[in-house]
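Trainee: need coordinates for the below:
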Amino acid sequence: MRDTSEHRGLDRRAFLKYTGLIGAAATLTAGVAACGGPKSSGSVGGSASALSHIDVAIGYNNNSSWDPLNTGSAFAMAAHNHIYEGLWDAEAVTRTPYAALASEMPSDPKATEWTVKLRAGATFHDGKPVTADDVVYSFGRVLDTGKKVLTNAFFASWLNGVTKVDDTTVKISMKFPFASAVQRFSIVKVMPKHVFESQDADFLKQGKNAIGSGPFKVKAHQDTSFTSFEKHEGYNGALKPAFTSMQWNVSVDAAARVGLLTSGTSGVQISDNIPQDNIDSLKGKGLSVEGVDSMNLLGLVFNTNKAPFNDKRVRQALRMAIDTQKLIDVAIAGKGTPSTSFLHTKSPEYHKAATQYSYNPEKAKALLAEAGVANLAVTLLSTNISWTKVAVNTIKEGWEAVGVATTLDVQETAAFNSKVAAGEPVDALTFAGNPNQFGADADLNIRWFYSNSNTFLPWNKWGETAEFKALDAQLNAAIQATDPEDHKAKTNAALDTIADEAVIYPVMHMQLFTAWDPKKIDGVKPLDIPGVNLLKATRTA
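Mentor: Take a look at the predicted model:
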């Protein structure tokens, strides 16, 4: 049956199937069966000279949703940064905003109304001009409460709407001055109304149908195999890529990914998602391998819809019973840090939470006793990604050491998604995710997980509680604060609440590693999100 979840609202099973939320964006190092596409664009029609073409290995699949306003797919979102444009986009590494489809930056960031002129001569990949109707259509999808898309959670609290002034001008109306507004607008990729408006969700989610106004367009696409791109000759924006074509090969198997990097002329020049255990060997073969601290995390979610996990003392106890440093050492070769906040330590709004979860089995036992809990048995649901399978064994070991009988339910990603969407009554689950794909501000990172339009709160019903309503009020107060110090204080208060409640909380944050051949490619940097960004890359050999 065709998936029409976008047209039904947020049915949970359809929503996860449609967005690929956990299976792609939320998945970090994929350890499922190898899927490899052709190793160069020549295999999908035509050939390109070495200096005008780049081959890439991507450690995530390309068969989740490509709808730019309703996906969490790691592969698709990285590709979208090359295919689509927002009014304002963000530089890949620094996240500094710049004018993309807008002709200039906002003149008054503190205003609640902006009039925006579109870039003259901007065209979509089919040659049609970008107009105000396309911008209004795209933002209309984001703000539509009847057919909610995933990105709605990032805008509904502060954006009133976007209206047409004339064919090349739009007016943006905000509920209050919002300091992160410009950065948030990079999330909304402008879609051609004439292509997508009459299409159903199945059409929107297919990679072969992606059409934007960015510097590259999709040339060929095969699910679970590859996506190839070619230069958009009509692009007249600020970015001027130094090559004309690229191919991204799906390589979810870590060994296959490393093999593509080291296979010489038949391989790839760059790959994301480098396994920690392969870093030294790749460096020994002359490759550049660099890591970045990120919001990439292993998180723990409790089913607060059932006792005793609705008691925060029990949640806190189970969190304290985990030897996080041991988990990091055995699961990801030490390339991570125990969480001391919902945000990672290099986040621009990092705040060390008032509640900490250092390994303390004796205190864990005391908290369980205080909550009146004895002979507790827990079922922990997890995906079967290679490193998470190791990580959950460490969690099990810690919980059983404090007298909590633990059963692991390790599932393939698709089965995991289905269980969560169906409201599987397990006691807890682990997840892997990186909300930095959408942006870096604290409110966005929090709402990716703490939103009733997303995955976990509909599963554990915490979004229906008074405690969640109090947190939501804290978050709304923080983004409405106009004084920077007031904003910081209110954001920190929300981060303290999240840590204390321990409903959805990181166990650890991990580094992301990218590897490339410095003899063949220049102008690339590692990212704190999955995928690669090649908009400043140069093929040198």
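Trainee: going by C-alpha atoms from here, please, whenever you check contacts or count neighbours.
Mentor: OK.
Trainee: now do the strands in the stretch 151-300 of the chain.
Mentor: 159-166, 169-174, 216-222, 226-231, 245-250, 270-271, 288-292, 297-302 (DSSP state E, counting those that start in this stretch).
Trainee: quick check, F468 in a helix?
Mentor: Yes. Judged by DSSP: H, G, I helix; E, B strand; the rest coil, F468 forms part of a helix.
Trainee: just confirm it contacts K461, I think it does.
Mentor: No. Contact criterion Cα atoms under 8 Å: F468 and K461 do not qualify, at 9.8 Å.
Trainee: between those two, which is the more surrounded one?
Mentor: F468 (20 against 16; other Cα atoms under 10 Å).
Trainee: what about the more buried one, distance to W462?
Mentor: According to Cα to Cα, to the nearest Å, F468 stands 6 Å off from W462.
Trainee: please generate a structure for the following sequence too, so the two can be compared:
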Amino acid sequence: MLYFARKNLIASAAMALAMCLGSAVAPLAQAADLKIGLAADVSSLDPHYLNIAPNISFASHLFDALVHVDANGRLIPGLATSWKAIDATTWEFKLRRGVKFHDGSELTADDVIFSLDRPATLTNSPGPFTSYTKQIVAKQAVDAYTVRLKTSKPYGPLPLDVSSIFIISKKAAQHASTDDFNSGKALIGTGPFKFLSFKRGDNIVVTRNDNYWGEKAAWDKVTFRIITSGAPRVAALLAGDVDAIDSVPPADIPRLKTNAKFKLEQKISWRTLFWELDQQNRPSPYITDKAGKPLASNPLKDVRVRQAISKAINRKALTERTLEGLAVPASNIVAPGILGYNDSLAVEAYDPEGAKKLLNEAGYPNGFALTLHGPNNRYINDEQVVQTIAQFLSKVGIQAKVETLPLAAYFPKAGKSEFSVALLGWGTLATDFGLRTLTGTPNAATGWGSWNWGKYSNPALDELVQSSLSSVDDAKREELAKKAAALALKDYALIPLYHQYASWALRKGLKYSARTDEFTFAHQFKPE
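Mentor: Below is the predicted model:
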């Protein structure tokens, strides 16, 4: 429900004035608040600290990027009104004039350059943004409203990269730490809302930025309630404690569809769920023989073992039953429609006998034991997904245990490669982007492999991905990206599982356009 705060004194004064003048006045507009129940916790308010969707989604309320992405994944102007390639290694961005930060200071090219430099300074980030900035070797403020970015090699997709980097105030953040952002001290952006309060793990409150350069939000104040459990989130919606929720639990979708007081918005998202596999030359930390003795070598280094794990998974049953129809089996690491999606790749057929044969060929006729790790509060039915796959693996001789953790505990451990097999969901608008981050040989200097938990490395794949990213010819880039996807999946660098649906439930009287990136933007909720 909407919460209206009547401005009694103003309204009374207006009515009195109207009576005195003997004329009628239009009803005074009432202030409106919005409350949204979020499924995922926001772990940091620093827009450059941790590159995960919940943090990025929230940061979009306070900050803008040079380039925005619309609900269908298309690039549109943000703080930059236009961009163009001056040559194969130089991009020019023209900034909007007159854009103000929340403190009233004006956005200039200096703020842009400062913001693009900052991710590299956050050396303690568990999930850095540097993969989006490392290819930039020089930055130039041509004037206060023109920025030129130079890359060391031809690089076509730079505008998509910078769509992931939020622009912050150099004046407010030059000496600020991540703690200063989390306290609100440094939260000075150009976004549609201003920061009001943050109670970690509970709620975040923002107020409308009436000086926003774009379309003003319909809401005076927005409260984001962090409700990571599905049942309480739906209960809050049904009780009117929140006006909308994201990540609707599958079990509740049928009854919400038939309840006239609510409506659903759904879309196949860009998010692909897959297994990250430890592929380091070491005894893997959570792999043993069936008696519990650590193995001397890592079986996941063998492509036959990785393929056997893939063949052991019944993706059709997983998506139809465990995920209750809110996902489709995946053959790629990106969803259909994304640049570089390779139609020639087929979903891995469920073949438990083939899996057993591969394990035998790899020297594990009796299988082995491992622990599957995953979050329990991030993706649709994520804990049940891990449990289901453990059952599939047990049928081919892999004795699988399950350990799931809250996202805040899971990501830091996974990011340090502490697990043997770990569940990750990733969304991107281009295959080569995803491969660079997820399967690229880890390199702190270039930002490649920043989410490559398994430390997979394939120089041939790196070369293909680099060629794709370097192309300024869209058709050639698409062709190279498809080849790279085929190579990565033939080598089972990752094991794709499914593409999930994104779902929102809203009370009657609200509207929201479902987004392929799954982001929940308060400024895009509107009254009907």
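Trainee: find the nearest non-adjacent residue to W459 of the first structure, please.
Mentor: Spatially, and ignoring its direct neighbours in sequence, W459 of the first structure is nearest to G423 (5.2 Å; Cα to Cα, 6 or more residues apart in numbering).
Trainee: same list (the strands of the stretch 151-300 of the first structure) but as CSV, adding distance to V410 of the first structure and mean neighbour count.
Mentor: Shown next, in CSV, are those (distance: least, Cα to Cα, whole Å; neighbours: other Cα atoms under 10 Å):
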stretch, distance to V410 of the first structure, mean neighbour count
strand 159-166, 40, 18
strand 169-174, 44, 18
strand 216-222, 29, 22
strand 226-231, 28, 23
strand 245-250, 24, 28
strand 270-271, 28, 27
strand 288-292, 28, 19
strand 297-302, 14, 24
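Trainee: thought A40 of the second structure was touching F224?
Mentor: No. Proximity of A40 of the second structure to F224 does not meet the contact threshold set by Cα under 8 Å, at 10.7 Å.
Trainee: follow-up on the earlier one: the residue nearest to W459 of the first structure: neighbouring residues, count only.
Mentor: Applying other Cα under 10 Å, we find 16 residues neighbouring G423 of the first structure.
Trainee: and it, helix, strand or coil?
Mentor: Taking three-state DSSP, the label given to G423 of the first structure is coil.
Trainee: if we can go back for a sec, now list whatever residues contact both of A40 and F224 of the second structure.
Mentor: Both A40 of the second structure and F224 lack any common contact, where contact means Cα atoms under 8 Å, 6 or more residues apart in numbering.
Trainee: now for R148 of the second structure: what does it line up with in the first structure?
Mentor: By TM-score structural alignment, R148 of the second structure lines up with K171 in the first structure.
Trainee: ok, the residue lying closest to that match once chain neighbours are set aside to A440 of the first structure distance?
Mentor: Nearest residue to K171 of the first structure, sequence neighbours excluded (Cα to Cα, 6+ apart): T115, at 4.5 Å. To A440 of the first structure, T115 of the first structure is 25 Å away according to Cα to Cα.
Trainee: A499 of the first structure belongs to a strand?
Mentor: No. If the criterion is three-state DSSP, then A499 of the first structure is helix and not within a strand.
Trainee: number of nearby residues for the residue nearest to it when sequence neighbours are not counted?
Mentor: Spatial nearest neighbour of A499 of the first structure, chain neighbours left out: T355 (5.9 Å); criterion: Cα to Cα, 6+ apart. Using other Cα under 10 Å, the number of residues around T355 of the first structure comes to 17.
Trainee: for T355 of the first structure, helix, strand, or coil?
Mentor: coil.
Trainee: pull the contacting residues for the residue lying closest to G184 of the second structure once chain neighbours are set aside.
Mentor: Leaving aside its sequence neighbours, G184 of the second structure sits nearest to F195 (Cα to Cα, 6+ apart; 6.8 Å). Residues near F195 of the second structure by Cα under 8 Å, 6+ apart: 62, 184, 187, 205-207.
Trainee: now the residues you listed in a markdown table, with distance to L358 of the second structure?
Mentor: Output for these, formatted as a markdown table (distance: Cα to Cα, whole Å):
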| residue | distance to L358 of the second structure |
| --- | --- |
| L62 | 51 |
| G184 | 54 |
| L187 | 53 |
| V205 | 53 |
| V206 | 55 |
| T207 | 58 |
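Trainee: which among those gets closest to N376 of the second structure?
Mentor: Lowest distance from N376 of the second structure to the contacts of F195 of the second structure (Cα to Cα) belongs to V205, with 25.4 Å.
Trainee: and the alignment partner in the first structure of G98 of the second structure, how many neighbours?
Mentor: Aligning on TM-score structural alignment places G98 of the second structure opposite G121 in the first structure. Neighbourhood size, G121 of the first structure [other Cα under 10 Å]: 14.
Trainee: where's G121 of the first structure, which helix or strand?
Mentor: Per DSSP states H and E: G121 of the first structure is located in neither a helix nor a strand.
Trainee: ok, it touching P129?
Mentor: Yes. Using Cα under 8 Å as the test, G121 of the first structure is close enough to P129 to be in contact (7.0 Å).
Trainee: I332 of the first structure maps to what in the second structure?
Mentor: Under TM-score structural alignment, I332 of the first structure pairs with L323 in the second structure.
Trainee: burial count for that match?
Mentor: A count of nearby residues for L323 of the second structure, using other Cα under 10 Å, gives 23.
Trainee: same check on D179 of the second structure?
Mentor: For D179 of the second structure, the count of nearby residues is 13 (other Cα under 10 Å).
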